[in-house]
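Trainee: Predicted model and sequence follow; I will ask about them next.
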Amino acid sequence: MISTWLAILIAVLTLIIGLVGGFFLARNSMKSYLAKNPPISEEMMKSMMMSMGQKPSQKKLNQMMAQMKQQSANSQKK
């Protein structure tokens, strides 16, 4: 009787530990993926600015990309 409850307890504990570990592993891998491959590229930003009626210069694109990288770095520090 006790060995059955002990086996169930161990199974539940390993399931919980696996779920928590998997969550943090997936979260960490997703953060590193997004840091390496940002969701918005220069081409996307350029087309977005053109659709809003602005003529994007390379300087302005570089400024906006640097600003986005700085924001993502600040949000990762928190």
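Mentor: Received the coordinates, thanks. Numbers count the residues shown, from 1 in each chain.

Trainee: Only C-alpha atoms from now on, for both contacts and neighbour counts.
Mentor: OK.

Trainee: Mind listing what's buried along the strand or helix carrying residue 70?
Mentor: In this structure, residue 70 is located in helix 58-77 according to DSSP states H and E. Residues 61, 65 are the ones in helix 58-77 that count as buried (16 or more other C-alpha atoms under 10 Å).

Trainee: For that helix, enumerate the helices and strands it packs against.
Mentor: helix 42-51 (3 or more C-alpha pairs under 8 Å, 6 or more residues apart in numbering; DSSP states H and E).

Trainee: dropping in the other structure now:
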Amino acid sequence: MDTWIWIVIVIVALIAGVALGFFIARQYMMKYLKDNPPINEDMLRIMMMQMGQKPSQKKINQMMQQMNKASTKPPTKK
């Protein structure tokens, strides 16, 4: 076989692998987020009540802001 045919086969296989990997990763993340939803105010309120604290809306808003700030901050190098 000619060399150019092998090059075309490799390029097609690479493109198919990238596309397949993208869709598999997307499905995995959608399933993961469905099974483990990100924390929201109701979950935070329940956790605080389980720890014996009386959650006020102000305290919940502060904790949500801190969590959002911590999740958007870039990781620090050690």
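Mentor: Received it, and whenever you're ready, just let me know what you need. This one's a predicted model, so the numbers in the text were calculated from it and none came from an experiment.

Trainee: distance between the helix holding residue 70 of the first structure and the chain's centre?
Mentor: 16 Å (C-alpha atoms, centre = their mean, to the nearest Å).

Trainee: For it, which outside residues touch it?
Mentor: For helix 58-77 of the first structure, the surrounding residues in contact (C-alpha atoms under 8 Å, 6 or more residues apart in numbering) are 42, 45, 46.

Trainee: could you redo the last one with a cut-off of 7 Å?
Mentor: residue 42 (C-alpha atoms under 7 Å, 6 or more residues apart in numbering).

Trainee: ok, the alignment partner in the second structure of residue 51 of the first structure to residue 24 of the second structure distance?
Mentor: Aligned counterpart of residue 51 of the first structure in the second structure: residue 50 (TM-score structural alignment). Taking C-alpha to C-alpha, to the nearest Å as the measure, residue 50 of the second structure falls 37 Å from residue 24 of the second structure.
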